[in-house]
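Asker: Model the following, please.
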Amino acid sequence: MNDDEDTLGWLGLPTPLQMYRQHCRLLENEIQELNLQLRKARADVFGISQMLLETQTKNIEFAGYLRERGAEAAVMRKQIADLTTSANVSRREADELRRIFNEMRPRPTTIV
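Answerer: Okay, here's the model as predicted:
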């Protein structure tokens, strides 16, 4: 007969079997909680990966849009350069015509 086990009941202390069962329940609860956290983490990772795919798709679309706008900007820069060149040529021609006209105009003579 074990005196320690006989006194455990009236001292209010749990028996080793009761302690093992309690520890087992605690471990089961912890495992259930960890499984819930794992499911949530997996769902979060799936959501983040979906967001990444959507972002990459939008990035590809936006890159195409930027390429189109870049091509349009290049065409406009070429047009601006052509118009600037044309305006410079026209300005030089106008200056030359003014010079010729001024040379052809009679000069007033001053009488002294």
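Asker: C-alpha only now, for contacts and for neighbours.
Answerer: OK.
Asker: tell me which strands and helices the lengthiest helix in the chain is in contact with?
Answerer: Longest helix in the chain by number of residues (criterion: DSSP state H): helix 16-104. Helix 16-104 sits against no helix or strand, with contacts defined as 3 or more Cα pairs under 8 Å, 6 or more residues apart in numbering; DSSP states H and E.
Asker: One more, please, to line up against the first structure:
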Amino acid sequence: MDSFDIENTDDWLGCPTPLETCRPQLALYENEFEELNLQLRQSREQIFELVEMHPAVAIERDQLRTQLAAARSEAADANRKATDIETKSNWQLMSKDKHISELSTKHEAATGISVRTGQPIR
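Answerer: The predicted structure follows:
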């Protein structure tokens, strides 16, 4: 028997022919191709929806940016006003404290009694 004939198994009983071995693989490739086409179609639909949504979302983004800038400006103004009020009230408190201290000193000088302790000043 020739060594080339040992490798030739096409005529053996029960052995699939090359065509028979290719058919299942071809069916797998066809199924994969159909699945990939379906995924591609779905992806294209999603991209189309995103492209349609973009202008509306961009307009909304711009409006929100404008509102944010206005809110920041209002917050800065409110902070400035709060600082002014706090500064003014601190100055008023210091002025009142100074006035009370002056009045206390005059009262103690006139009466000779300590305003803080109620005892005579020595």
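Asker: now what about the TM-score between them?
Answerer: Here the TM-score for the pair of chains, by TM-score structural alignment, normalised by the length of structure 1, is 0.58; 101 aligned residues with a Cα RMSD of 3.7 Å.
Asker: For the longest helix of structure 1, what is the distance to the chain centroid?
Answerer: 5 Å (Cα atoms, centre = their mean, to the nearest Å).
Asker: go on, stretch 44-59 of structure 2?
Answerer: Taking the mean of its C-alpha atoms, stretch 44-59 of structure 2 sits 21 Å from the chain's own mean (Cα atoms, centre = their mean).
Asker: tell me which residues of that stretch are tucked away?
Answerer: Buried residues in stretch 44-59 of structure 2, counted by 16 or more other Cα atoms under 10 Å: none are found.
Asker: same check, this time on stretch 76-83 of structure 2
Answerer: In stretch 76-83 of structure 2, counting by 16+ other Cα under 10 Å, buried: nothing.
Asker: Map Ala75 of structure 2 onto structure 1.
Answerer: Alignment note (TM-score structural alignment): Ala75 of structure 2 maps to Ala73 of structure 1.
Asker: any idea how far that match is from Glu28 of structure 1?
Answerer: Distance of Ala73 of structure 1 to Glu28 of structure 1, given as Cα to Cα, to the nearest Å: 66 Å.
Asker: The match of Ala75 of structure 2: neighbouring residues, count only.
Answerer: 12 (other Cα atoms under 10 Å).
Asker: mean per-residue distance, stretch 31-40 of structure 1 to structure 2?
Answerer: Its aligned residues in structure 2 lie a mean 3.1 Å from stretch 31-40 of structure 1 after superposition (mean Cα distance after the TM-score superposition for structure 1).
Asker: same question, stretch 68-84 of structure 1
Answerer: Relative to structure 2, stretch 68-84 of structure 1 is 0.8 Å off (mean Cα distance after the TM-score superposition for structure 1).
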